[in-house]
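> Give the three-dimensional model of this entry:
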Amino acid sequence: MTQPFTDDLHPALPYPGTRPEHCFVHLDGEGWPVTPDPATDSGWRVAPDGRDLDDWLADHGEPPLAARMPVLAYGSNANPAKVTWLREEMGLTGPAVVLRARCEGISAVWAAGLRARDGERPATLAAAPGVEEEHAVWMATADQLRVLDRCEGRGLRYQLARVHSGRVTLFNGGRVDSVLAYTGAGTRRMPLLVRGAPVMCSEVDQPRARRLGGHPAETDGLDLTPVLGDPSPDDWPDRLFVYGTLQPGESHWRLLAEHVAGDPVAVTLSGSLHDTGRGYPALRPGGDHDVPGHLVRLKSPETAFPLLDKYEGDEYRRARVVLPDGTVTWTYLWGAGVDGMSVLPGGWVRR
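Now for the predicted structure:
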């Protein structure tokens, strides 16, 4: 599908509504399909003209993916008509970026209590070893996350947590480790147990779910860490791919070293590396080479990135990229053209 779609193609009722079978951005009652493309700075393109998603967002005066946080949408939040409801009733602003994802080891199950406003049974998240489902990941701005907090009743009905259980993989192959998700915070949002087992939403529709009898589970079985306060886009991931002067042994490793936990790991990233002629290299996404570098884990991204962003300056932009094994990491991409620069197929070598 390459053309915009409207909400009427995906009604919100009965809960949780229907979902597009592709990634999309949504604004003012319309959605545009989004497809992965590692040759773009964002890693994604928007139909129908194939623009880089970050450029498309900038055209609407909105922040890029690097300024957004991944939040698992396993219920109605993946439904386009629900997004419109969030705009009309909850004050949501800006485009919603909704990326489809494969979820392993976790499942959307029916919650113990019914919704007060319409009597429908909502979903909640539970551990589900051996189960694989498709859901979505909102790439939410800070303002959008606050709207989702109000909608989900954060602290009352649901809590915002980092879920360490299972595996969440986007359609571009990137793994979202410790994804943010709204999980049950009280008895009524714990999984409903029927004959001792939770009921997966994919197996029982809403009309039958409303009639289910059972009792609340004591736990959802998830390995999670509740989030206190407002999370930051810099929190995920806590890894950085370095390929030039910030590498171990290079001239500015000392700026990074004190912020690194553990030992750097030699890895490669698909792309093209160019010699700027100024004593540092330029990395562009895509290309035919495996760019060598090092993957480091940061003790505190929020502490490290202000310093590193200042060092890299306006010539570079920090973006999330996907390594060949699916690891998502930050790196610094060259923001200008590379015409006239020589390619460095073997990687950066200190001059």
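> contacts, neighbours, all on C-alpha from now
Noted.
> Tell me who's in contact with the closest residue to residue 52 other than its chain neighbours.
Counting by C-alpha to C-alpha, 6 or more residues apart in numbering, residue 45 is the residue found nearest to residue 52 once chain neighbours are left out, at 4.6 Å. Contacts for residue 45 (C-alpha atoms under 8 Å, 6 or more residues apart in numbering) come out as 34-37, 51-53.
> To compare against the first, here's the next sequence to fold:
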Amino acid sequence: MIAEDPREDDRPLPFFVYGTLRPGEVNHDLFLRGRVLTEEPGHLAGAVLYDGPGYPYAVEEPGETVRGELVTARPEAYEDLLAALDRLEEYVPGDPRNLYERAARDVVRAAGGTVRAWVYLAAPGVAGRLRDTGTRITGGDWISRR
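A predicted model of the protein is given here:
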């Protein structure tokens, strides 16, 4: 299980998105349109990206980087967006069947500085399988994989 500070569940954090929620990707407008204050480039240090069946998985690994966007929700839309993204990622707190775990991690802003953000990381069982047999996305950028 990915260790968390339970108090972070109560704080409205931005989201770090690295796959189908990025601008121009299939889920961006479906989930983020009208719910977001800002989107800015950033990266998650200490993680690698693996190709999945139509979407990527981020797996924590020292020395690597995943590129994506840091998304700040409108305050009035935060709870609905959090619930919608949990459903999209099929994340249920504490469920051993999760494909992803929502975790608070430090994300580096392209403009400088870091911010704590929610990131959907591959759940431990999925991460283990990906490390054994998965296909890494070179450079940690889902959009550049094409």
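> Same question for the strand ranked longest in the second structure: list its buried residues.
Taking DSSP state E as the assignment, the strand of the second structure that covers the most residues is strand 56-73. Of the residues in strand 56-73 of the second structure, those scored as buried under the neighbour-count criterion (16 or more other C-alpha atoms under 10 Å) are 56-60, 65-73.
> Mind putting the residues you listed into a markdown table with distance to residue 25 of the second structure?
Formatted as a markdown table, the entries for those read as follows, by distance: C-alpha to C-alpha, whole Å:
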| residue | distance to residue 25 of the second structure |
| --- | --- |
| 56 | 12 |
| 57 | 15 |
| 58 | 17 |
| 59 | 20 |
| 60 | 23 |
| 65 | 20 |
| 66 | 16 |
| 67 | 14 |
| 68 | 12 |
| 69 | 12 |
| 70 | 15 |
| 71 | 14 |
| 72 | 18 |
| 73 | 18 |
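> any idea which of those is closest to residue 106 of the second structure?
Within the buried residues of strand 56-73 of the second structure, proximity to residue 106 of the second structure (C-alpha to C-alpha) peaks at residue 70, which comes in at 10.8 Å.
> What's the match for that closest one in the first structure?
Under the alignment defined by TM-score structural alignment, residue 70 of the second structure is paired with residue 295 of the first structure.
> count of residues packed around the spatially closest residue to its match that is not a sequence neighbour?
Across the structure, with C-alpha to C-alpha, 6+ apart as the measure, the residue nearest residue 295 of the first structure apart from its sequence neighbours is residue 241 (4.6 Å). For residue 241 of the first structure, the count of nearby residues is 27 (other C-alpha atoms under 10 Å).
> Distance check, the corresponding residue of the second structure for residue 241 of the first structure against residue 87 of the second structure.
Taking TM-score structural alignment as the alignment basis, one finds that residue 241 of the first structure is matched in the second structure by residue 16. The spacing between residue 16 of the second structure and residue 87 of the second structure, counted by C-alpha to C-alpha, to the nearest Å, is 16 Å.
> all strands of the second structure, in order?
According to DSSP E, the second structure carries its strands in the segments 15-17, 36-51, 56-73, 100-109, 114-122.
> can you put these in CSV and add distance to residue 133 of the second structure?
Written out in CSV, the entries for these read as follows (distance: least, C-alpha to C-alpha, whole Å):
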stretch, distance to residue 133 of the second structure
strand 15-17, 24
strand 36-51, 10
strand 56-73, 13
strand 100-109, 18
strand 114-122, 14
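> Quick one: closest of the ones you listed to residue 9 of the second structure.
strand 100-109 (8.8 Å).
> Now do that closest one: which elements does it pack against?
strand 36-51, strand 114-122 (3 or more C-alpha pairs under 8 Å, 6 or more residues apart in numbering; DSSP states H and E).
> That strand vs strand 56-73, what angle?
60 degrees (axes from the mean of the first three to the mean of the last three C-alpha atoms, to 10 degrees).
> for strand 100-109 of the second structure, which positions count as buried?
By 16+ other C-alpha under 10 Å, the buried positions in strand 100-109 of the second structure come out as 100-109.
> Residues touching it, excluding its own?
Residues from elsewhere that reach strand 100-109 of the second structure (C-alpha under 8 Å, 6+ apart): 2, 4, 8, 16, 40-45, 70, 86, 89-91, 93, 114-123.
> Check stretch 49-63 of the second structure too.
The contact list for stretch 49-63 of the second structure, computed with C-alpha under 8 Å, 6+ apart, reads 18-20, 45-48, 66, 120-122, 127, 130, 134-138, 140-142.
> Stretch 8-16 of the second structure now?
Contacts made with stretch 8-16 of the second structure from outside it, assessed by C-alpha under 8 Å, 6+ apart, are listed as 42, 68-73, 78, 104, 107, 116-119.
> Redo these as JSON lines? Include distance to residue 27 of the second structure.
Formatted as JSON lines, the contacts of stretch 8-16 of the second structure follow (distance: C-alpha to C-alpha, whole Å):
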{"residue": "42", "distance to residue 27 of the second structure": "19"}
{"residue": "68", "distance to residue 27 of the second structure": "14"}
{"residue": "69", "distance to residue 27 of the second structure": "13"}
{"residue": "70", "distance to residue 27 of the second structure": "15"}
{"residue": "71", "distance to residue 27 of the second structure": "14"}
{"residue": "72", "distance to residue 27 of the second structure": "16"}
{"residue": "73", "distance to residue 27 of the second structure": "15"}
{"residue": "78", "distance to residue 27 of the second structure": "17"}
{"residue": "104", "distance to residue 27 of the second structure": "21"}
{"residue": "107", "distance to residue 27 of the second structure": "21"}
{"residue": "116", "distance to residue 27 of the second structure": "23"}
{"residue": "117", "distance to residue 27 of the second structure": "19"}
{"residue": "118", "distance to residue 27 of the second structure": "17"}
{"residue": "119", "distance to residue 27 of the second structure": "16"}
